[in-house]
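In: sequence-free structure coming up:
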């Protein structure tokens, strides 16, 4: 993925922040109105660069409306404010993935001072340094991690949520058998065929309950 290249005005804002002493680099500066043009430039670049697909779930969100997208700090800005405007630490994510990931630590060595600029420096699939398809595979709405990094990303961003939603998990199961089906659907390590069978089984359960006369 090609990192964002700031325009002259935005670069000046970024340079001013980067010139601050470490103790003065506050991650809350991201919400300062002076950063609005920088945030817009970041979102516009990565939405286009990622073909309107979230950097974590790889789902397409067919809109350029910046309100739909989050400017994602791969290393959370609260954990390392010094990397807040580093282009290779930025991407566009859907809001659900951003919320699920939260402020989780994704560096192998959080004490490293310089920017981690290689794949092996991260415990999850990195949008700039990894090939997504080497680590994550989708079977419709069922996800299968292909590597430890893929497994970490599935768990951290709750990528199993698509399969669970497809199965209608919002209907509360009243028995252990259905609990077991949901457990398979939520297990990022489950075999894709087993997961698909569980999804179909749960669909049948939901349909049966929908057809059952009310008590």
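Out: Cool, got the structure. Not measured: the values here are computed from a predicted model.

In: only C-alpha atoms from now on, for both contacts and neighbour counts.
Out: Noted.

In: list the contacts of residue 118.
Out: Contact analysis of residue 118 by C-alpha atoms under 8 Å, 6 or more residues apart in numbering lists residue 129.

In: where's it relative to residue 108, distance?
Out: 11 Å (C-alpha to C-alpha, to the nearest Å).

In: do the same with residue 46
Out: Residue 46 is 25 Å from residue 108, by C-alpha to C-alpha.

In: what of residue 82?
Out: 17 Å.

In: of these two, who's got more company?
Out: residue 82 (23 against 13; other C-alpha atoms under 10 Å).

In: touching, the more buried one and residue 18? I think so.
Out: Yes. Under the criterion of C-alpha atoms under 8 Å, residue 82 makes contact with residue 18 at 7.1 Å.

In: identify the contacts common to those two.
Out: Both residue 82 and residue 18 are contacted by residue 25, under the criterion C-alpha under 8 Å, 6+ apart.

In: could you pull out the buried residues of stretch 76-87?
Out: 76-77, 80-85, 87 (16 or more other C-alpha atoms under 10 Å).

In: structure B:
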């Protein structure tokens, strides 16, 4: 239900040169006017790759709020912030508004052991790109509830941080899974899918 991301955004040589021109990155570089076009380009690619699902909870954005570009290692969260990773492909993913809120991920320091090479950092949570989610989460699928269990410490921390085991998450996953089964079984047209989404949309 929460799947490892396998595609990161890519930049052309000219776009990468534009990013390099912004270096050294500070905690405010990402929001700068000079980064506007690159931010938009990254957002378009991530939305396409993730099919409207949050990288942390796996639910569709219309279940939990709009999708937002998330810095997995925070760019701005003193005293633990990592602006050097602001444009690192494996540090950027789409998260729902709920998971990225101040009551959940927000400015949480997800890095356990920092390394100048992003791929050599270790993380406190299940990383959307770097971890095989099947080795971290166990699922119990039911018609009305899809229950998540953490196998590893990273998974247990993700479940705690993103409240993945709470009832509203559990029932929302079941609704989404049932919807996906219907779409697959009946090869439903998009307008019918949209009506089903509206009918099954989770509400707090």
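Out: Arrived safely, thanks for sending. A quick note: this is a predicted structure, and the numbers were derived from the prediction, not measured.

In: residues in the second structure aligned with the lengthiest helix in the first structure?
Out: Secondary structure of the first structure per DSSP state H: the longest helix is helix 192-211. Counting by TM-score structural alignment, helix 192-211 of the first structure lines up with no residues of the second structure.

In: same deal with stretch 68-76 of the first structure?
Out: Under TM-score structural alignment, the match for stretch 68-76 of the first structure is residues 66-74.

In: what's in contact with that stretch?
Out: Under C-alpha under 8 Å, 6+ apart, the answer for stretch 66-74 of the second structure is 43, 52, 54, 61, 80-83, 85-86, 91-97, 100, 107-111, 127.

In: center of the second structure, which residue is that?
Out: With distances taken as C-alpha atoms, centre = their mean, residue 55 lies nearest the centre of the second structure, 2.3 Å away.

In: nearest residue to it in space, please, no chain neighbours.
Out: Closest residue in space to residue 55 of the second structure, ignoring its immediate chain neighbours: residue 95 at 5.4 Å, by C-alpha to C-alpha, 6 or more residues apart in numbering.

In: surely the one you found touches residue 54?
Out: Yes. The criterion here is C-alpha under 8 Å, and residue 95 of the second structure meets it with residue 54 at 4.4 Å.

In: excluding chain neighbours, what is closest to residue 183 of the second structure?
Out: Per C-alpha to C-alpha, 6+ apart, closest to residue 183 of the second structure is residue 193, 7.1 Å.

In: read off where the one helix or strand the one you found maps to ends up in the first structure.
Out: Following DSSP states H and E, one finds residue 193 of the second structure within helix 190-200. Under the alignment (TM-score structural alignment), helix 190-200 of the second structure falls on nothing in the first structure.

In: check which helices and strands that helix sits against.
Out: helix 167-186 (3 or more C-alpha pairs under 8 Å, 6 or more residues apart in numbering; DSSP states H and E).

In: buried sites along the helix it packs on?
Out: 169-179, 183.

In: next one: stretch 50-62 of the first structure
Out: For stretch 50-62 of the first structure, burial by neighbour count (16+ other C-alpha under 10 Å) applies to 50, 52-58, 61.

In: in a markdown table: the residues you listed, plus distance to residue 4 of the first structure.
Out: Shown next, in a markdown table, are the buried residues of stretch 50-62 of the first structure (distance: C-alpha to C-alpha, whole Å):
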| residue | distance to residue 4 of the first structure |
| --- | --- |
| 50 | 12 |
| 52 | 15 |
| 53 | 16 |
| 54 | 16 |
| 55 | 15 |
| 56 | 18 |
| 57 | 21 |
| 58 | 19 |
| 61 | 20 |
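
In: with that, I have no additional questions.
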